[in-house]
Structures are given as C-alpha cells and as structure tokens.
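Asks: below is the sequence, then the predicted model.
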Amino acid sequence: MPAASAASVPLRAATPVVLAERYAAGRDAIRAAERTASGGGHRWRAAMLRAMADPARRFLFFDGRDGGRAAEVFGDLTGAERIAVLVPGSDTDLDRYGYLRGGSLRLLHKLGGGSAVIAWLGYRTPGTVSLAALTSGRAEEVAPDLRTFIRELSAAKPAARISLLCHSYGSVVCARAESGLDVADIVLYGSAGVGVDDVAALRTRATVWAGRGAADWISDVPHTRLRLPFVTVGFGADPVSPEFGARVFAAGVGGHSDYLKGGSVALENIARIVSGQAPSEAGRGA
C-alpha cells in the first residue's frame, strides 16, 4: 500500500487551517490504500479503510504498508488544554486497530471537554510471543519518530498539558524516546519493564506513573535483563516496584487488555492523571 503524505504537511500550529490540511492529507493516503486493497481483492481491508476515510475521522498521518502506521485524533485538538498520546504495545496494527481506537474514545469521554486523545500507531509492533517483544530493537528504531512527533505537537500546542500513555511494549518505546521531551506525565501500564533500573535513568522532567491490573499476566514475566552476544533480552526492573521509583496508581482487577475498559479503575485513574489530578486510591491492591 502507498505511504502516507500527511506527515509532509508540517504541524506548524494547531490552527483549524493547518489541521484541516493535515487531516486532508491523511484522508488522501487512506483512500489511496483503499484503492490498492480493492484492486487486490482484499474486501475486508478495503471496507475498513473506507470507514477510516470518513470525513468525521481525523488522521495526522497514515501509512498502510507493513502492518500500518497512523495517528488518529479524537476530540478537538485546536482547543484542547489536555492531550493524551497513546502508544500501544504488541500485536497492534491496522487489522487489529479496534482495541486502540475503542480505548481512545473511552478515555476521551472520561476526560470531557477541553481534551484530545491521539492514538499513535507509529511503528511495527512486535508479536506478543516473539523474540522482538523481549528486546528493545523495535523501540530503538521508532524512538526518534515518537520524539519528533511529541516535539512537533508541543510546538503546535505550547500551552497544552501533554501526557504520554504507554501500554505494554509501548512503554519501552516511550522510555527510548523520552529524554528531553516536554511532557507532563509518562504513564506506564501493563509494562514488563522499560530497559532501565529506575526513573532517574530516564532523564525526564515528567512525572512517571506505573500501574498494573491484578489479573494482568505481564506480572509473571521475569524482571531481568540477560545480555547475550548479539542482543539483550528482557527489560529489567519492575515499573511498579518501589525500587523503580515511579508513582504507582491503582489499576483495579483487570487484565492486560483492560486498562482503558469502560468503568475500570485504571481508566478512571489514567484520566485523572492526564487531567493533572491525583489518582484515586480505590482499587489499589485489589
């Protein structure tokens, strides 16, 4: 499928005119991908892309190749005082985009007016059961792209409070990109680790939060790093451990895919963090 042209439209400022140009470029890229899918007989994907090209949806960039890359905006970015950027983890691509989109919409609803959520699928995520999911290679490849995106967004919205929400392997991506970024919060959830021993090693001015649901299988992943001749496997310190030094928030009883589930303790507390409020203690240790 053809690459996106949306990213070639600079996000100079988050004005209606600039954003309209960027969204139009993203829509053009999606429609080009739809034509390619239709021509190749891929009816299901063509239908999915047709839905993504709806004028009511807004993409800052789109690339349909190699699993897909996209950044979809939920809410009014022009007037947003609070912006949450969601960085997904393993097994997320355009064919399995519904989970990321659904979580973004639920978070926006919880945040209320004056907010925007950006679902940033900016990389080829690893498979959950794969060596790539146990190493930092994919994160290191894409970290410069996330860093550029956040800096561009910060420049376009200098007065907005920006939070980076990092799920599972996405937390490794955030850790690799974070040094020097102007964000208020980094929220790690469902994370096996980020590849450093503690928050100080992230070299960030942001407040670092960590949460894990009681039924999340990620808690069973060993918190070690094994240095092999050509690769290091594992991500070290547990983000919710006292030694790591993050501010731990209650995430309730949910599993690995439940953090942005409607009515969940985790969704409530992530929304509170994005809004600059202290998370609730309810559900801690449940």
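Replies: Noted; the coordinates are in hand. Residues are numbered from 1 along each chain as shown.
Asks: contacts and neighbour counts: CA atoms only from here.
Replies: OK.
Asks: measure stretch 205-224 end to end?
Replies: End-to-end distance for stretch 205-224, by Cα to Cα, to the nearest Å: 26 Å.
Asks: ok, stretch 271-285 next?
Replies: 19 Å.
Asks: swap in stretch 89-109?
Replies: Terminal-residue distance, stretch 89-109 (Cα to Cα): 22 Å.
Asks: all helices for this protein, in order.
Replies: 16-39, 43-52, 98-111, 137-156, 170-177, 265-274 (DSSP state H).
Asks: tell me the most buried of those helices?
Replies: Of these, the one with the most neighbours on average (mean count of other Cα atoms under 10 Å) is helix 170-177, at a mean of 26.
Asks: could you give the angle of that helix to helix 137-156?
Replies: Using axes from the mean of the first three to the mean of the last three Cα atoms, to 10 degrees, the direction of helix 170-177 lies 70 degrees away from that of helix 137-156.
Asks: the structure to be compared is supplied as follows:
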Amino acid sequence: MGRTTGAAEPSVPSRARRTHRLRRALLATLITGAVVVPLSGATRPEIPAPAPAALATPVTAAALDETYAANRANAVEASRMAAAHGDRDRAAADRAMADPSRHFLSFDGRGSGRATEVFGDLAHADRIAVLVPGSDTSIDTYDRFRDAARALHERLTRQAPRGTRTAVLAWLGYETPATVSTTVTTTDRADEAAPKLREFIRQLRALTADEQTGKRPHISLLCHSYGSVVCGRAASHLDVDDIALVGSPGTGADTAAALHTPARVWAARGGGDWVAEVPHVRLDLLGTTVGFGTDPISPSFGARVFAAGDGGHSDYFRPGSTSLANLTRIVLGETPEASHG
C-alpha cells in the first residue's frame, strides 16, 4: 500500500525516541533470556582442592622460581583431589597446569579456580602485558585464555626491538560471570574484581621495580569483553601505562576521561564481533542497574580507536590477525593502525 497523502514524516526526535525504546526492549529481552535459560554450571558440585600454597608476601623477583614450584605442587594436589572426587576434566586441567614448563604467580583450584600464568622473563622484562579475561573463563576453560596470552607473547618476542625484553601475564584473578546469566549484564562481578586487580598491579610494580636504577617496566592492561568492565571499574587506581579495551560491551563510564586514569585508553572491535549488537545503555530495572553505558569505540567516549580487522568476539588474539598486530604495537609503545570504520 502507498503512503497516505499528506502524512507527515516522523521527526528526528521521534525516530531517536523509537530507537531508544527499541534498544531498551532489546536489552530487557536479553536480561529476561539470561534469567530463564538454565545455566549449565549452576548445579555443578563444588570441586575439592587445597588452599593456595603459602608464599612469601610480597613475592620478590629473587623468589619467583620458588613461587612457581610451590604453585605447581599445589596444582598436582588439586588434580589428585579432583580425580578422587570423580571430576576427570578438572583433574586433567589441574594436571596440565602442574607441568614443569608452566610458571604461575598464583594458583587456586577451588571453585571455578583462579590463576596467574607468566610467559617470559618477568623479573627482567621492560614491557609487560596483563590480560584480563571476559565471561565464562575458569580453570575448566582456561586453555583458550592461555592460547591468547601465548599468541601475544610469541608475537612480542618476534617483534620487540633488539634488547627489549617482554613478558605476558594471564590474570584469571576473579570469578567471571557466565555469558548466559544476569550477572553478565551488571557491574557486580567487576566491582568485586576491581580491588583484586588493583592489588595485583600494585604487587607487580613492587616485584618488577629496579630499586638501584629506579627503572620500572611499561605495563599495558589488555581487557577483553567483560574484562573491560573490570578494567573500567579499577582504572582510577591502576598504575599502568595503557588500557586497551577489545570486544567491550562498555566500561560503566560514559567517557574515557571518566575513568580517571593517566593511562592511554585504547579501544577496538572486530567487524564480526556480536558485541556491536548489544545496546550500549545503562538502565534501572527492578532496582538493579544493567548495561555499561557508552560504546568505547564511539567518538563520544574519547578512546584511541585502533583497527581490529574483521574478526569475531574470540579472535582478538588470533595469530596473524590485525588486532593482535596492533595490540603488540601498543605493548611495545608503537603506534597501532588506526580504525577506518
């Protein structure tokens, strides 16, 4: 049917209101789905594991080998207890972490698990990258997070200028939310994680500082998906040089300036990342604030936007990708390729 003669075109404010209502409705639908869809891990029995190894506090550069050995021994015991409990998958994951080639600053096999793995010579590194993971990351799914950290370290090793030493840390230091859950739509888990990330960075600075020369390494925080919410909530008290947000649903702040950090704030999103379809709003629903505000790659947020290619949500650290190449440049203090999207 044709348009009625003389009907007025919708005004720009009217179209904007309709778009806003659509976004609110979509976000509400996502939240409703998160509530009604059963969570696969919700009824999983608690997996027994020993308490974390007793370590000297703070850990020093001289004690790193001792720390790594103690955490490997703890992972061996965690594997034994998980096997006795009948959880073969967790036992295998713990056993892999106990391999003599692995280096953990921390390990805790209880519950969903916590771990901080080191790639490279941390004690002498000039450039350090700390990866903060997003939802559904635990000891059971740790391999994909480890693959990202390892891919970055391999790229840094190849690309670093002669004489520049690098290290990458995979920081699984908080209980990540499930992708299909109500917790993934709020900052609650990020608010719990923020002080832990701040304390970790404080200890990392103490561990890596050269007291004789006053030299300290350049630290870049690379935050993926919900991990960018964690970094956003912690940013104002983090002694880091760069904060890179990739695949971010938002940070809980409306602008990069509102993060109150002297660090350079970067942002990128791959062309195939589904996060682009998530409404970047904050709403009060049933007394709870859901959503994370302004899209970090939007001009209004004010981050330094760099190219991430056409990859999807899990492709930012894929070997050979545009995003990995640019994250490497950020860690090395070089200028990444700008986004042309």
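Replies: Cool, got the structure. Note that this is a predicted model, so its numbers are computed, not measured.
Asks: TM-score for this pair?
Replies: Once the chains are laid over each other, their TM-score by TM-score structural alignment, normalised by the length of structure 1 reads 0.95; 282 aligned residues with a Cα RMSD of 1.4 Å.
Asks: returning to what we had before: so can I have TSV of the helices of structure 1 showing distance to W217 of structure 1?
Replies: Compiled in TSV, the helices of structure 1 are given as follows (distance: least, Cα to Cα, whole Å):
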stretch	distance to W217 of structure 1
helix 16-39	35
helix 43-52	31
helix 98-111	18
helix 137-156	21
helix 170-177	16
helix 265-274	16
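Asks: which among these is found nearest to T128 of structure 1?
Replies: Nearest to T128 of structure 1 among these is helix 170-177 (11.9 Å), distances taken as Cα to Cα.
Asks: got a list of contacts for the closest one?
Replies: Residues from elsewhere that reach helix 170-177 of structure 1 (Cα atoms under 8 Å, 6 or more residues apart in numbering): 87-90, 136, 138-140, 142-144, 146-147, 164, 166, 186, 188-189, 191, 193-195, 202.
Asks: onto which residues of structure 1 does the longest helix seen in structure 2 map?
Replies: Counting by DSSP H, the longest helix found in structure 2 is helix 12-36. Alignment of helix 12-36 of structure 2 against structure 1: no match, by TM-score structural alignment.
Asks: which one of the helices of structure 1 lies nearest to S8 of structure 1?
Replies: The closest of the helices of structure 1 to S8 of structure 1 is helix 16-39. By Cα to Cα, the value is 8.4 Å.
Asks: so which elements touch the closest one?
Replies: Of the remaining helices and strands, those touching helix 16-39 of structure 1 by 3 or more Cα pairs under 8 Å, 6 or more residues apart in numbering; DSSP states H and E are helix 43-52, strand 58-63.
Asks: now the first one on structure 2. Mean distance?
Replies: Yep, that's helix 43-52 of structure 1 we're talking about. For helix 43-52 of structure 1, the mean deviation from structure 2 after alignment is 1.9 Å (mean Cα distance after the TM-score superposition for structure 1).
Asks: report the inter-axis angle for that helix versus strand 58-63.
Replies: Using the same axes, to 10 degrees: helix 43-52 of structure 1 against strand 58-63 is 140 degrees.
Asks: got a list of contacts for helix 43-52 of structure 1?
Replies: R27, I30, R31, A33, E34, R35, A37, S38, D95.
Asks: likewise for stretch 242-251 of structure 2?
Replies: If you take Cα under 8 Å, 6+ apart as the criterion, stretch 242-251 of structure 2 is touched by 219-226, 228-233, 263-270, 273, 275-276, 278, 280, 291-296, 313, 316, 327, 330-331.
Asks: and for that stretch, what span of structure 1 is it aligned with?
Replies: Using TM-score structural alignment, stretch 242-251 of structure 2 lines up with residues 185-194 of structure 1.
Asks: got the buried residues for the matching stretch?
Replies: D185, I186, V187, L188, Y189, G190, S191, A192, G193, V194 (16 or more other Cα atoms under 10 Å).
Asks: re earlier: export the helices and strands packed on helix 16-39 of structure 1 to CSV and tack on distance to I118 of structure 1?
Replies: Shown next, in CSV, are the helices and strands packed on helix 16-39 of structure 1 (distance: least, Cα to Cα, whole Å):
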stretch, distance to I118 of structure 1
helix 43-52, 15
strand 58-63, 9
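Asks: so which of the ones you listed is nearest A20 of structure 1?
Replies: Across these, the minimum distance to A20 of structure 1, taken as Cα to Cα, is reached by strand 58-63, at 8.8 Å.
Asks: how close does G134 of structure 2 get to D65 of structure 2?
Replies: 29 Å.
Asks: what residues are up against the spatially most central residue of structure 1?
Replies: Among the residues of structure 1, the one closest to the centroid is V87, at 1.3 Å (Cα atoms, centre = their mean). Shown in contact with V87 of structure 1 (Cα under 8 Å, 6+ apart): A119, W120, L121, L164, L165, C166, H167, G170, S171, V173, C174.
Asks: could you single out the nearest of those to R151 of structure 1?
Replies: Nearest member of the contacts of V87 of structure 1 to R151 of structure 1, counting by Cα to Cα, is L164, at 12.1 Å.
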